[in-house]
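S.K.: Predicted structure and sequence below. I'll ask about it afterward.
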Amino acid sequence: MNLEQILENIAEQHLPLLEEHGFIPGGHNGPYYDKETPVRNTAHWSTIFAYLYQKTQRPDYLQAVISCADYLMSVPARPMQASFYCRTNINKDLSNGTIGQAWAIEGLVSAYKVTQQKAYLETAREVFLLHPFDERYNLWKVVNVDGSIRQFDMTFNHQLWFAASGAVLLAELDDLEIKRQCDLFFNALPSMLRIYNNGLIKHGVLNSVTFIDKLRNVFDWITYKRKSIKSGKDMRYKENGYHLFNLYAFALIKQFYGDIPLFNSDKFKKALSYCFSEQLHDSLENQDRSKDINKMPKVTTDQVNIYGYSYNGPGFELPYITKVFNNELGDNSVLISQVTKKQLEYTYNHEQKSLNIHTEDQATLEARFYEYVRYINTHSS
């Protein structure tokens, strides 16, 4: 049984769930155990149901898309008509930085494509433009659920995915301000993207304007390195789990926006090449979690990298990356086949027809099947 067939089986289980609740229940952000509202998973399933409707023309799939989008437009999803309410941890921002908003924007755009309901697109546009873009740093600030402004989201993949959601949005509407912001961000990427010598993308953003900022960055980096050496831990366990997630966002940008200056750089080519390296794929299966710099006390499953197959889903991400960047790559069909097969071996329960093995968060992992949907669409086009 291939991934597409499994997706359809899981979708059939989610139709009555959506009909019962009016949304797809949230998970808890995988190994982080931050309880999430239904926004993220409902947005992901909007993309899945949109694909299934386009494939089958079944009315129940169309209704599922509408139900997902209508939830995203509802008061519970945007209680103060500002950012989407994505997580419930009061010790963190309830909007889940810029990435929580990016996922919701994607879901609304997917719904618009099959329904042509402009209200979905306008809400996506409104939420994107709520986020202040600072041209000194070429970064977006986080907007709280009540509309108040926080500081920058300093996780690189969060900024990247927000820009990618802008690219997805711009493919459906003309908006000069969204395009201007995205252009500035894309033009800054050659200096903003940081990689190790092997091409692995670093997790944090280091962007500074003033001399004081530069000194603070240097101090923080020295402090981090000292702690890493002393503890024997560093970020690379996590960064390996997120590498394909980063490249997936770059693939979104290429498909929906086109080429950007970064794609011609040696730095990016190195990062792209690392997607197919033995080192990355060994780390996704065999790397020792004792080296993870994050403390994840609730995690019970660690047979594989907890940020990889059990959460980010390399079997969903690598096929799409390969398809979009096909002209820059050789034949990787054997590796793609191996990775999709491993995704099933590690996480799919054949008896229950669910992705509930070796994962901390079945609900979110199943919703992340939406990433594979884009591969199916580009593969068949």
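M.R.: Here it is on my side, so go on.
S.K.: switch to C-alpha atoms for all contacts and neighbour counts from now on
M.R.: OK.
S.K.: Give me the number of neighbouring residues for E177.
M.R.: 10 (other Cα atoms under 10 Å).
S.K.: cool, and T155?
M.R.: By other Cα under 10 Å, neighbour count at T155 equals 16.
S.K.: give the contact list for it.
M.R.: Neighbour list for T155: 203-205 [criterion: Cα atoms under 8 Å, 6 or more residues apart in numbering].
S.K.: same thing but at 10 Å, please
M.R.: Shown in contact with T155 (Cα atoms under 10 Å, 6 or more residues apart in numbering): 97-99, 202-206.
S.K.: Same question for W221.
M.R.: 206, 215, 227.
S.K.: separation between it and Q352?
M.R.: According to Cα to Cα, to the nearest Å, W221 and Q352 sit 46 Å apart.
S.K.: re the thing from before, in helices, which of the contacts of T155 appear?
M.R.: Among these, the members found in helices (DSSP state H) are 97-99.
S.K.: right, and out of those, which lies closest to N144?
M.R.: Distances from N144 to these, taken as Cα to Cα, are shortest for G97 (8.4 Å).
S.K.: if we can go back for a sec, kindly give a single ChimeraX line that selects the buried subset of the contacts of W221.
M.R.: One line in ChimeraX is enough to select the buried members of those, burial here meaning 16 or more other Cα atoms under 10 Å:
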select :206
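S.K.: try this one next to it:
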Amino acid sequence: MVDQGGRNKTPKSIFELLEICASNVIESQNADGSFPPGRNYTYNELETPVKTTARWLITFSKVYELTGEEQYRDVALRSIDYFLQEIDRPGGYTFHCRTTPGKDKCNGLVGQSWPILALSYSGRVFDIPSAIDLAIELFSTHPFHEDLGLWERIETDGQRIGFDRTLNHQILFAARSSNLSNQSAEVEEKIDRFIDRLGQNMRLNQEGLIKHFVRPTPKEIVTQFLSNPKYYPLIINEMAYPFRTHSTKRNKIERGYHTVNLAPLSKLYRRHSCQSFWESNKCANAIQYLENNIEGLLNKENTQHGDGLPGISIAKTLYNFDRCDENLVRDMVNEELTRRFSYDKLRFEIGGMHQNDQSSLISELVDLPEVHIY
């Protein structure tokens, strides 16, 4: 256990750092169990407490697992209650994640992936079936098209608003939901199908860089459009694909998101390892692009938006895909902490990111192996 002056202690491991950061924010928890919200990193959009609360719930659950200290359990249980009471789930369908004129309130699939991950993780740690049940319900609320292997978005009022055509959103939704695979055959089967379809839906450039949008075959796109005109964004994707392929701006965005895609893919590999996609050239080429560009991606060279902590994502990717040992994980984590973490403020310092997001981002260390901090 660390004392409440934890910021004055030098952590010797990432697990000690998690506890220090957790103890530092206990008093900032709101009466309803939520934590102060941040803003959408890429677009600076106003957000509700859903994402930050989910991140802190994951962190406090992990710290309780490590320490057994009741203060961390109490904080986590209050955050679970925040989600179970559906304070930010006004329609009983999806959680209200952002308030931005002209955009959905659910923040696509990625917005909903956070409470699914937090509830499934904390539900297991504290043996709370209702938390896991809510995570499964939220997952099942999203229609999944078996033929395409893609999920649709559901607005907070239950309206179906079409496919989330951003590839990393689809991957993150699958990866963060994969904690439920052992509790739900439905979750397991749909994620397996999603992985099977990645051979088609995930496209790469000639170097192995992952393209930003999903791209089913033209025939499949037309079939979906004819069945329901609201799927027209898939048509737009296909029409714009040749232009985006040669766009310098698009290339920078895709470089920024390469690690955003690969880190959750590596988690899916760990939990759903039997699919043939993992042995495909497409998967191998995407990993090879990462290995060929580690320094540039870590330095965020020629990137736009994307990963706030590329070093952490690189460590997870290579470790989960069995491409490195814990020594490289240690080195990558320490490099990231040296570059971007403030031990005085106990948060990552990432340009353009709200301070509440900077501090809650410590949850990204939860699923790493224990390593020494220099």
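M.R.: Structure received. This structure is a prediction, so every number in the text was calculated from the model and none was measured.
S.K.: what's the TM between chain one and chain two?
M.R.: Overlay of the two chains. TM-score (TM-score structural alignment, normalised by the length of structure 2): 0.85; 350 aligned residues with a Cα RMSD of 2.6 Å.
S.K.: Can you tell me which of the contacts of T155 of structure 1 comes closest to M1 of structure 1?
M.R.: Distances from M1 of structure 1 to those, taken by Cα to Cα, are shortest for I99, at 32.4 Å.
S.K.: Return the distance of the closest one relative to D153 of structure 1.
M.R.: Counting by Cα to Cα, the separation of I99 of structure 1 from D153 of structure 1 is 9 Å.
S.K.: who's more crowded, the two?
M.R.: With neighbours defined as other Cα under 10 Å, I99 of structure 1 and D153 compare such that I99 has more, 23 against 20.
S.K.: which SS class is the aligned residue in structure 1 for D88 of structure 2?
M.R.: By TM-score structural alignment, D88 of structure 2 lines up with A77 in structure 1. Three-state call for A77 of structure 1 (DSSP: H, G, I helix; E, B strand; the rest coil): coil.
S.K.: what's A77 of structure 1 in contact with, if anything?
M.R.: Contacts of A77 of structure 1 (Cα under 10 Å, 6+ apart): 37-40, 70-71, 83-86, 104, 145.
S.K.: Next, check these against the helices and list the overlap.
M.R.: 39-40, 70-71, 104.
S.K.: give me the number of residues near D331 of structure 2?
M.R.: D331 of structure 2: 17 surrounding residues under other Cα under 10 Å.
S.K.: Relative to S227 of structure 2, how far out is it?
M.R.: Counting by Cα to Cα, the gap from D331 of structure 2 to S227 of structure 2 is 51 Å.
S.K.: So which residues of the stretch 251-381 of structure 1 form helices?
M.R.: Applying DSSP state H, counting those that start in this stretch to the stretch 251-381 of structure 1 gives helices spanning 266-274, 278-286, 314-324, 333-347, 362-367, 370-380.
S.K.: The equivalent of T42 of structure 1 over in structure 2: which element?
M.R.: Counting by TM-score structural alignment, T42 of structure 1 corresponds to T53 in structure 2. In the assignment (DSSP states H and E), T53 of structure 2 maps to helix 50-67.
S.K.: compared with structure 1, how much does that helix deviate?
M.R.: Its aligned residues in structure 1 lie a mean 0.9 Å from helix 50-67 of structure 2 after superposition (mean Cα distance after the TM-score superposition for structure 1).
S.K.: and T303 of structure 2, what does it touch?
M.R.: Contacts for T303 of structure 2 were tallied using Cα under 10 Å, 6+ apart; they are 249-258, 296-297.
S.K.: wait, R40 of structure 1
M.R.: For R40 of structure 1, the contacting residues are 24-27, 29, 46, 72, 77, 84-87, 96, 99-107, 364, 367-368, by Cα under 10 Å, 6+ apart.
S.K.: try 8 Å
M.R.: R40 of structure 1 sits next to 26, 86, 100, 103-104 when contact means Cα under 8 Å, 6+ apart.
S.K.: try N40 of structure 2
M.R.: The contact partners of N40 of structure 2, taken as Cα under 8 Å, 6+ apart, are 46-47, 353.
S.K.: ok, now with 7 Å
M.R.: By Cα atoms under 7 Å, 6 or more residues apart in numbering, N40 of structure 2 lies in contact with 46-47.
S.K.: per the alignment, it corresponds to what in structure 1?
M.R.: Checking TM-score structural alignment: N40 of structure 2 goes with N29.
S.K.: Return the distance of its match relative to I357 of structure 1.
M.R.: 16 Å.
S.K.: Tell me the mean distance between stretch 258-269 of structure 2 and structure 1 once they are aligned.
M.R.: Mean deviation for stretch 258-269 of structure 2: 1.6 Å (mean Cα distance after the TM-score superposition for structure 1).
S.K.: Tell me where structure 2 has strands.
M.R.: Counting by DSSP state E, structure 2 has strands at residues 144-145, 150-154, 160-163, 341-342, 347-348.
S.K.: Nearest residue to E8 of structure 1 in space, please, no chain neighbours.
M.R.: With sequence-adjacent residues excluded and distances taken as Cα to Cα, 6 or more residues apart in numbering, E8 of structure 1 is closest to L52, at 8.0 Å.
S.K.: Under the alignment, what does that neighbour map to in structure 2?
M.R.: Alignment note (TM-score structural alignment): L52 of structure 1 maps to V63 of structure 2.
S.K.: Near its match, how many other residues are there?
M.R.: With other Cα under 10 Å as criterion, V63 of structure 2 counts 26.
S.K.: Then N334 of structure 2?
M.R.: Counted by other Cα under 10 Å, the residues lying close to N334 of structure 2 total 21.
S.K.: distance of it from R270 of structure 2?
M.R.: The gap separating N334 of structure 2 from R270 of structure 2 is 24 Å, by Cα to Cα.
S.K.: same question, Y93 of structure 2
M.R.: Y93 of structure 2 is 30 Å from R270 of structure 2, by Cα to Cα.
S.K.: Over to N168 of structure 2?
M.R.: For N168 of structure 2 relative to R270 of structure 2 (Cα to Cα), the value is 18 Å.
S.K.: So the two - more neighbours on which side?
M.R.: N168 (26 against 14).
S.K.: mind listing what the alignment partner in structure 1 of the more buried one touches?
M.R.: Residue correspondence to structure 1 (TM-score structural alignment): N168 of structure 2 is matched to N157. Counting by Cα under 7 Å, 6+ apart, N157 of structure 1 touches N246.
S.K.: The one 10 residues further on too?
M.R.: For A167 of structure 1, the contacting residues are 253, 256-257, by Cα under 7 Å, 6+ apart.
S.K.: Fine by me, thanks again.
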